[in-house]
Structures are given as C-alpha cells and as structure tokens.
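Trainee: Whatever this is, show me its structure:
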Amino acid sequence: MRMRLFAAVLPPPRAAEELAEVLGGLRDLPGATGLRWTGRAGWHFTLAFMGEVDDGLLPELRERLGRAAHRTPAFPLRLRGGGHFGRRALWVGADGEAATMRLLAERSLAAARRTGITVDAHRPYTPHLTVARAREDTDLRPYAEALRSFESLSWQVDRLCLVRSNLPVRGVRGEQPRYETVESWPLPDPG
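Mentor: A predicted model of the protein is given here:
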C-alpha cells in the first residue's frame, strides 16, 4: 500500500485564526469567487514533499525524521506578507528564523532520500503557505498586495510533522484535499 506524504510545519490555531480574518477581506476583492481558497485544515508549510511512499519504508522514514527533529532546535516563526507563484497560486510567507526552517527542510529531504524515497530536485527552499489557487490564469498581484502588510503573532515551532495527503475525489465540485498528521516529533528547546 502507498501513501502520499510530506514533512511539514503546521501553524497553531491562533495564527490560523488571524490568517482566516485577513483572508475574509480578500474574498471580497473583484474576481475572488474564481479562486479556490484553501481551508484551515490544509494550511501548512511543506518542508519536503515525498509523493507516494510505500508502507514498507515508513519505519525507516519515521526513524530518520525523528533524528532530523531531534537535531533541530525549536524556533520562532510568524505568518507574514504574501506573494504568488505565476498566475495560479497565492501564498502567505513566513518570518522568523528562516535559516533554521531551511535547515529543517533540508534535513527532512535528506531523511526521505536516505530512506530511498525519490524527491524532487533540490531548489532553494521558500517557506510559503498556499491560501488560494486559480483554475485559469489570474492576476494575483492585487491579492498579494493586500497581504503585504499582514503579520501574525509569533509562535515557537516545536514540532516536525509527517502528513498524509488524501487527494480530492475527481468530479466532486468543491472537494478539497484532506490532510492527516501521521506522526510528529518534538524539536528540542534551544535554551
């Protein structure tokens, strides 16, 4: 059996509430009804996307991700600003100890590779949380501009999560991916 997996950092409920409030205002902008807005349950910072992973690899993957978490100190983070990838994806960025988040992403990728999982070619890690997708080419600049001044309260990232992604059922209008945390590991206190 196979599962679609990724390593991630999840925002806490308080930061998600702040983001939901800001996005509520964006949904009133012209053209917003043409976007597919992601829900709170889908908000995450992907560190390493692994794709379809065979169940037999899970024990070793869990062990390696646990070691990656154990070697990475907890760090402060906040949701901040926004941007877009082309004309199809709108995102909110992160502010805080970006270097530590990049390190956790690199260690998560290395854990997957050493387990034997083929991961995408390495490119510079850009922490982002996708908040909307466009079905067709859309000018997302007004939305990114509206997010520019957004800044949530800071929190301490203290867990690395392994998340399973269940893709939406094809042909079911409004269906969104469903995510479940398979396991999580604490990051040590930096003090």
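Trainee: CA atoms for contacts and neighbours, from now on please.
Mentor: Fine.
Trainee: Now do the contacts for the nearest residue to residue 107 once chain neighbours are set aside.
Mentor: Distances taken as CA to CA, 6 or more residues apart in numbering place residue 68 nearest to residue 107, at 5.6 Å, with adjacent residues excluded. In this structure, residue 68 makes contact with 104, 107, 108, 111, judged by CA atoms under 8 Å, 6 or more residues apart in numbering.
Trainee: another one to check against the first:
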Amino acid sequence: MRIFIGIDLDLELKNQIFQLQEKLKPYVSKGNWKYEDNFHLTLRFLGEIEEGQISVIDGAIQSMIDKIKPFKLQLKGGGTFGLKSSTDESKGPLVKVLWLGVDGNMKALNELYFELEFALTEKGFAKDYRDYAPHITLGQDLRFSADIEAVKPYFKALEKSFMARELTLFRSESVGGRRVYRPIRTYAFSPTTLE
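Mentor: As a prediction, this is how the structure comes out:
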C-alpha cells in the first residue's frame, strides 16, 4: 500500500482552493489537476509499504504526537517545481508541480516535521534527506497556454488562515482511474493553549 502522513484541510478551505484551481484552469491546455477531496499538506511520504508496517508507523506517531500543540498556518502565494520553457513557440511552459504556498507559524510546522522524521527513523524508516518544502499541490504535468506570471495574482487572492490540529495517516490508491487519498487514522495534537 502507498502511504503518506500529512495535515488534512477542512471542507471549506478545500472548496476555496478548488475555486482558485478553477480560475487557473483556463491558463492550462493539458495536465493533471488534484481533486478537491485530495488537498492536504504533506509532512512525510513513505511510499509503498507492507500492511504490517502500519502498526510501526502508528507507534512512531504515537511516540511524538503529545509534544505537538495546535498551531496556525496560512495559505500564501504559489509557485512551481520543475518549470520548463518550451522550445516550440506555439506551446507555453511545462510545469511538473503547481503549488499553493504555506506560511504562518513555520517554527511549529518545522518542529512537527523534525519530531515526525526522528520518530520514523527511530522505528527503522529511511531518513528523508530532502529539504522540507511545505506546499499544497494543485496540479501536475501542466502545460500552460500563457506566461506563468499571468496566474500569480490569483494566488494573492487566497491568503486564508487555518489551524493545524491533527496529523492524518493517508493511504493513496487508484479507484476507477482516479487517485484517491483515504485517511487511515488521525492523531490529535495536544489540547493545550493555541500558538
């Protein structure tokens, strides 16, 4: 099974992100857009694992979750990973990942990331050596029909705050040709004073 750990978003925020996505679609001639239900903030992608490892992951999360207090984040800005200009003048740039940025209490988010990373490596999972770049993926492999700069004002219109209150262990699976993220378990942060 394909597994990752992240912060799920509430339905209202997912809908607001979907509305932003709808405004961006006319600028894209082809590509894969994320489904509204799948919007989330990834903390750690674990990839393909055996079903028996779920209890090990659960133990890792349980060992650190009480240290984490709820904290506030904010959607802010957007950007791309893997932007490639086209050599064909009739085509716009190709974007590997179009994402929505995250700001707010980044100290708390990074502490959460490092606590989780430490707990997982203590349980035998390989360390992730990549820099953590928090973002919410909007689409992948998108071919823009216009200059990418044309969409930047849309990101500024969606600078919403939200509370991070729990971690979610997700299973990613293909259902009817569509990628679906299903929560397996959720882990509430320590119910103390909000930061």
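Trainee: Just give the TM-score of the two.
Mentor: The TM-score (TM-score structural alignment, normalised by the length of the first structure) is 0.84; 181 aligned residues with a CA RMSD of 2.3 Å.
Trainee: What lines up with the residue nearest to residue 107 of the first structure in the second structure?
Mentor: Here residue 68 of the first structure is matched to residue 64 in the second structure, going by TM-score structural alignment.
Trainee: and what of residue 9 of the first structure?
Mentor: In the second structure, residue 9 of the first structure lines up with residue 7, judged by TM-score structural alignment.
Trainee: what's around its match, how many residues?
Mentor: For residue 7 of the second structure, the count of nearby residues is 20 (other CA atoms under 10 Å).
Trainee: what's the helix or strand for it?
Mentor: Per DSSP states H and E, residue 7 of the second structure falls inside strand 2-8.
Trainee: buried stuff in that strand?
Mentor: 3, 4, 5, 6, 7, 8 (16 or more other CA atoms under 10 Å).
Trainee: I'd guessed the match of residue 9 of the first structure sits against residue 39; true?
Mentor: No. If you go by CA atoms under 8 Å, residue 7 of the second structure and residue 39 don't touch, sitting 9.5 Å apart.
Trainee: I'd like the distance between the residue nearest the centre of the first structure and residue 2 of the first structure.
Mentor: Most central in the first structure under CA atoms, centre = their mean is residue 45, positioned 2.1 Å from the mean C-alpha point. Using CA to CA, to the nearest Å, we find residue 45 of the first structure at a distance of 22 Å from residue 2 of the first structure.
Trainee: and residue 130 of the second structure, helix, strand or coil?
Mentor: At residue 130 of the second structure the chain is in coil, as set by DSSP: H, G, I helix; E, B strand; the rest coil.
Trainee: now the strands for the second structure?
Mentor: Remark: strands assigned in the second structure by DSSP state E are 2-8, 28-33, 40-48, 71-84, 94-104, 135-144, 161-164, 166-175, 178-188.
Trainee: what's the third one aligned against in the first structure?
Mentor: Read it as strand 40-48 of the second structure. With TM-score structural alignment as the criterion, strand 40-48 of the second structure aligns to 44-52.
Trainee: How about the corresponding residue of the second structure for residue 181 of the first structure, nearest residue that isn't a chain neighbour?
Mentor: Counting by TM-score structural alignment, residue 181 of the first structure lines up with residue 183 in the second structure. Once flanking residues are discounted, residue 183 of the second structure sits nearest to residue 170: 4.4 Å by CA to CA, 6+ apart.
Trainee: what's the burial count for the closest residue to residue 15 of the first structure other than its chain neighbours?
Mentor: Residue nearest to residue 15 of the first structure in three dimensions, not counting chain neighbours: residue 152, with 5.9 Å by CA to CA, 6+ apart. Residue 152 of the first structure has 19 neighbours, counted by other CA under 10 Å.
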